[in-house]
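Peer 1: need a structure here:
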Amino acid sequence: MRPATVFLLSALIIGSLEAKPNIKNFFSKHFFKDVYGTIDANIKVGDAGKPLILTDLIQQDQIDEAQAAAEVKLDAFLGVKSYAGYLTVDEIYDSNLFFWFFPSQSNFEKDPVILWLQGGPGSPSEYGLFNENGPFFIKDNKLVLRNSSWTTSNSVLYIDQPAGTGFSFTNGGYAENQTKVGEDLYKAIYQFFQLFPNLQPNEFFIAGESYAGKYIPAAAYTILKKNPSDEIKINLKGLAIGNGLTDPKYQVMYADYLIQHGFIDPKSRDALKDFEKQVVESMNNEDWDQASNQIDVELNTINGLTGLSSLYNYLENYSDESDDGIGNLLSREDVRRAIHVGNTDYGDSAVYSYLSSDIPKSVAPLVAELLEHYRILIFNGQLDIMVAYPMTVDYLQNLDFVSAEEYKNAERRKWRYGSDVAGYIKSAGNLTEVLVRNAGHMVPADQPEWALDLINKFTKNNL
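Peer 2: So this is what the prediction gives:
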């Protein structure tokens, strides 16, 4: 399609919205949901048995038995020790979250524990495990050890959530807001530390990317509120949010960013800015369904205007087709038996549907309160359009938190890795903001060594 035709189409789309109060399904592509493509991991042949639900054993204080049952044993995993199974988080709806835990390869008894959450809504954490920071990756349908794994110096816990994501399942108990997300995650985290009581004193961090920019604050806020009264005190020390959508009112304002990078011309910029005013108006009116659909229209229009195949890293080509490597591995009968998921269906679409109206909502007030109690790392890949660095800075510049003025006046520092400038750091109080060079939406995938250096410095409070 010629550029003039693309612009005409976009102008018609934007111009017609004033007369189209109901714009649902205007486009079929959902850019936040489709960040990672799809993983077809449903079992094709054989019988992998039933899922291993550990909650009953944990509640009966049969911890040794639960650990033994959860241990993953399969030669394909190259001798890497891990534990996997299910934790019940909602008995009414039979909601069970799947976890896969990898003890630190250094000092398991003392190293930090990191919970990794993927985005979406509805993206499974197996993507991060195999494609970003786990102990191995997939090459030619075989597992290969990753030198830059976060498990080299941290214990890492991967959870598929909200219920209905990946291997996690529910009988209708889908999350429709971040309160439910936080409550379910808290129940899973609490049971995890019951299952591994020796790790309760270890420093605990929650990390993730993309839509986890909401999940992470939701989980941390729930911990903050429940820790004082619950028997087990979760030793939460910090949050690490990569390219996270947290405050859409600032973070989906793309027009100025796009023209500054040469992706659109002034005419398109002006049309897009006019439309963005409508998006903000919908947010201010708390018309969340409308705002969510408008964001979809905006991103699809940007995709058409720029012609870029990827809004997640504008220097790379991108395909949203299925991730066959992960899908092929996780659909194998022996793998499913080993990680104790049985014949559980692998899904994500329903999760997005239930949380779609949550997309335009802000959790910035949670972040502001959490900064009074925990260290928070906000890092962004330089090449991401979806959750671009300048708009994340806009949200932080407008964040009403205890060190707000200090942040606005803080000096920016170079972050070096060896002889390379890996990025730039700005800190104030408990907040650390980082730009990661030559990386897109998935920083650990694009710059694995730098990402490992960043998370290790953060957990050691050495940024």
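Peer 1: CA atoms for contacts and neighbours, from now on please.
Peer 2: OK.
Peer 1: Run a quick neighbour tally on G307.
Peer 2: Using other C-alpha atoms under 10 Å as the criterion, G307 is surrounded by 14 other residues.
Peer 1: hang on, I meant L463
Peer 2: Using other C-alpha under 10 Å, L463 has 17 neighbouring residues.
Peer 1: same check, this time on A428
Peer 2: The number of residues packed near A428 is 17, by other C-alpha under 10 Å.
Peer 1: Equivalent analysis for the one 5 residues further on, please.
Peer 2: By the measure other C-alpha under 10 Å, the count of residues near E433 is 23.
Peer 1: surely it meets G423?
Peer 2: No. Under the criterion of C-alpha atoms under 8 Å, E433 lies out of contact with G423, with a separation of 10.4 Å.
Peer 1: run this one through as well so I can compare:
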Amino acid sequence: MKLSTTALLAGAASASVLPQQVLQMSEQLMEGWSKPLHELEESFGSLSSDVKDLWNEMSMMFPESFDKANLLSMPKPHKRRPNSEWDHILKGEDIQKVWVENANGEKEREIDGHLEPYSMRTKAVDPSTLNIDSVKQYSGYLDNDEDDKHLFYWFFESRNDPKNDPVILWLNGGPGCSSLTGLFMELGPSWINKDIKADYNPFSWNANASVIFLDQPVNVGYSYSSKSVSNTVAAGKDVYALLTLFFKQFPEYATQDFHIAGESYGGHYIPVFTSEILAHKKRNINLKSIMIGNGLTDGLVQYEYYKPMACGEGGWPAVLDEGSCQSMDNAYPRCASLIQGCYDSESVWQCVPASIYCNNAMIGPYQRTGQNVYDVRAQCEDPSSLCYSEIGWIGDYLNQRDVMEAVGAEVDTYEGCNNDINRNFLFQGDWMKPFHRVVPGILEQIPVLIYAGDADYICNWLGNKAWAEALEWPGHKEFASLPLEDLTLSASSKKIGEVKSHGNFTFMTLHAGGHMIPHDQPEASLDMLNRWLSGEWYA
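Peer 2: Sure thing, here's the model as predicted:
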């Protein structure tokens, strides 16, 4: 039976009151999780008839998508470790107590930000215990006890010259997927094999840089909370606090260049997190550039390129037949109109229908073929693990008690991706928000690299190239008019992709790389990284 959105929201709110025998929860905790649903239901009644009609139309067209609103995402079971198990505990309130004298002789805080609620717990990880590299490692949690949020991180020092090499923060996407997937499947010092053992990665990004892998937002990977983060802006506040406390705890890394890199929904995260950092003039974060790989940043432009990529216009054979391609062509004008409505209003009531319609119309036909949405060249080998068996192996590895003990994990179980978080972000309208609008302000201050594996479908290179060329900034015309030039490995004449750059903006494709380029093309991805960090395209 198909229900209208009014009925669905009422069901979602009432479903938030779980039977007592299912899970014992305090009234305060339950209120924190059910309140957003009740607010959504109440505000629906005050909307215009046009908006109500749109929601009801979408719920009738795609009932399976709206059924997800009936699910209540629950906090992850966990047990906090005693302070005696940590090597360092740093409190944000102690940082906020430090005042300095400025050039005008006035007293001001040494570092900006609302840091009082935060603290950071850290432990040294013995590399020999887990046989993951031989470099210095730290893991731990950024805690916000005021909001009961606890973000897990794992830091690996550079294999080369940690006193001088840059520091990178790596973020996987989702939203709701652990950055430990990036650690153990893509660019970290070890890969996890089918025997659930760690294999040395000679192409790790810590070859010439120290790397922080962060599980965010809360309730992703080893992170946890009794509350939920369901939008990118809120997550950015936590990331700024983490970096501030990390560089205070480890000042030996604070003077080096710092870069943020990530992929997929990182196309949302990274521009917003970067803007949050740059907004604090008195900071201890030496941010020098950002790198977004196969990201979702400007949906209005990018969704137009799902049909070309699926239908043989992206450099690889077509996945869809002519009829399906024509259906996608027919659906795009409505999709574009809905996204434009989201861009104009930035309202959840406009942005959620846009996400649901466009994802069903522009991604759904491809998904139904069974082809891997992250690599147009392959079938989806394991639908339960995002098409990759390795993700299942990583989950098995990170759920081992000795691994969890070694890094200080406090959750009962590790999940590679939390589908509840993904749904929460979508139903808060975050998916289609126009976060590309903050990129021009970033370009005024630091370089930006947009890179894409040319075999990815879900955030394909055609769409990434198109939004980069459409972006309005002072160098727009010069950048957009530039042709792509061949990109070869620095140590040989082998072509690995194409690149173009103007001012602080660079776009790059890497050939035969899917959504996760370091997984598919590890040598090329490390070569790209080293050259980017050296300033080859922006110095």
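Peer 1: could you pull out the strands for the stretch 351-463 of the first structure?
Peer 2: 375-381, 413-417, 420-428, 431-436 (DSSP state E, counting those that start in this stretch).
Peer 1: how big is the angle separating the third one from strand 375-381?
Peer 2: Yep, that's strand 420-428 of the first structure we're talking about. Using axes from the mean of the first three to the mean of the last three C-alpha atoms, to 10 degrees, one finds that strand 420-428 of the first structure and strand 375-381 are set 140 degrees apart in direction.
Peer 1: Quick check: closest non-adjacent residue to the counterpart of N317 of the first structure in the second structure.
Peer 2: When the structures are aligned by TM-score structural alignment, the residue of the second structure matched to N317 of the first structure is Q379. In this structure, Q379 of the second structure finds its nearest non-sequential neighbour in Q371, 4.2 Å apart by C-alpha to C-alpha, 6 or more residues apart in numbering.
Peer 1: pretty sure the one you found is touching P365, no?
Peer 2: No. With the criterion set as C-alpha under 8 Å, Q371 of the second structure and P365 do not qualify as a contacting pair; they are 10.3 Å apart.
Peer 1: could you list every residue that touches P82 of the second structure?
Peer 2: The neighbourhood of P82 of the second structure, defined by C-alpha atoms under 8 Å, 6 or more residues apart in numbering, contains no residues.
Peer 1: and it, how far is that from Y374 of the second structure?
Peer 2: Plainly put, P82 of the second structure is 41 Å away from Y374 of the second structure if you go by C-alpha to C-alpha, to the nearest Å.
Peer 1: pretty sure M508 of the second structure contacts D454?
Peer 2: No. With contact taken as C-alpha under 8 Å, M508 of the second structure and D454 are classed as non-touching, separated by 9.7 Å.
Peer 1: L115 of the first structure -> the second structure?
Peer 2: Using TM-score structural alignment as the criterion, the counterpart of L115 of the first structure in the second structure is L169.
Peer 1: Doesn't its match belong to a helix?
Peer 2: No. Read with DSSP: H, G, I helix; E, B strand; the rest coil, L169 of the second structure is strand and lies in no helix.
Peer 1: and the lengthiest helix in the second structure, what other elements does it pack with?
Peer 2: For the second structure, the helix reaching the highest residue count under DSSP state H is reported as helix 322-345. Counting by 3 or more C-alpha pairs under 8 Å, 6 or more residues apart in numbering; DSSP states H and E, the packing neighbours recorded for helix 322-345 of the second structure are helix 299-302, helix 306-310, helix 348-358.
Peer 1: could those helices be laid out in a markdown table, adding mean neighbour count?
Peer 2: Supplementary listing: those in a markdown table, determined by neighbours: other C-alpha atoms under 10 Å:
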| stretch | mean neighbour count |
| --- | --- |
| helix 299-302 | 23 |
| helix 306-310 | 25 |
| helix 348-358 | 24 |
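Peer 1: for these, which one sits closest to E390 of the second structure?
Peer 2: With C-alpha to C-alpha as the measure, helix 306-310 is the member of those nearest E390 of the second structure (25.0 Å).
Peer 1: now, of the strands of the stretch 351-463 of the first structure, which is deepest in the fold?
Peer 2: Between these, strand 375-381 has the highest mean count of neighbours, a mean of 25, where neighbours are mean count of other C-alpha atoms under 10 Å.
Peer 1: against the second structure, where does it fall?
Peer 2: Using TM-score structural alignment, the match for strand 375-381 of the first structure in the second structure runs over residues 447-453.
Peer 1: How about the alignment partner in the second structure of F99 of the first structure: what's its closest non-neighbour residue?
Peer 2: Using TM-score structural alignment to pair residues, one finds that F99 of the first structure aligns to Y153 in the second structure. Taking C-alpha to C-alpha, 6+ apart, and ignoring the residues beside it in sequence, Y153 of the second structure has L214 as its nearest neighbour in space, at 4.5 Å.
Peer 1: can you check L242 of the second structure too?
Peer 2: Closest residue to L242 of the second structure in three dimensions, ignoring its sequence neighbours and counting by C-alpha to C-alpha, 6+ apart: L142, at 5.9 Å.
Peer 1: Please give the element, helix or strand, for the one you found.
Peer 2: Using DSSP states H and E, L142 of the second structure maps to strand 137-144.
Peer 1: Now do H259 of the second structure against L533 of the second structure, distance only.
Peer 2: Counting by C-alpha to C-alpha, the gap from H259 of the second structure to L533 of the second structure is 8 Å.
Peer 1: the helices in the stretch 51-200 of the second structure, which residues?
Peer 2: Ranges of helices in the stretch 51-200 of the second structure, per DSSP state H, counting those that start in this stretch, are 63-67, 92-96, 127-130, 180-181.
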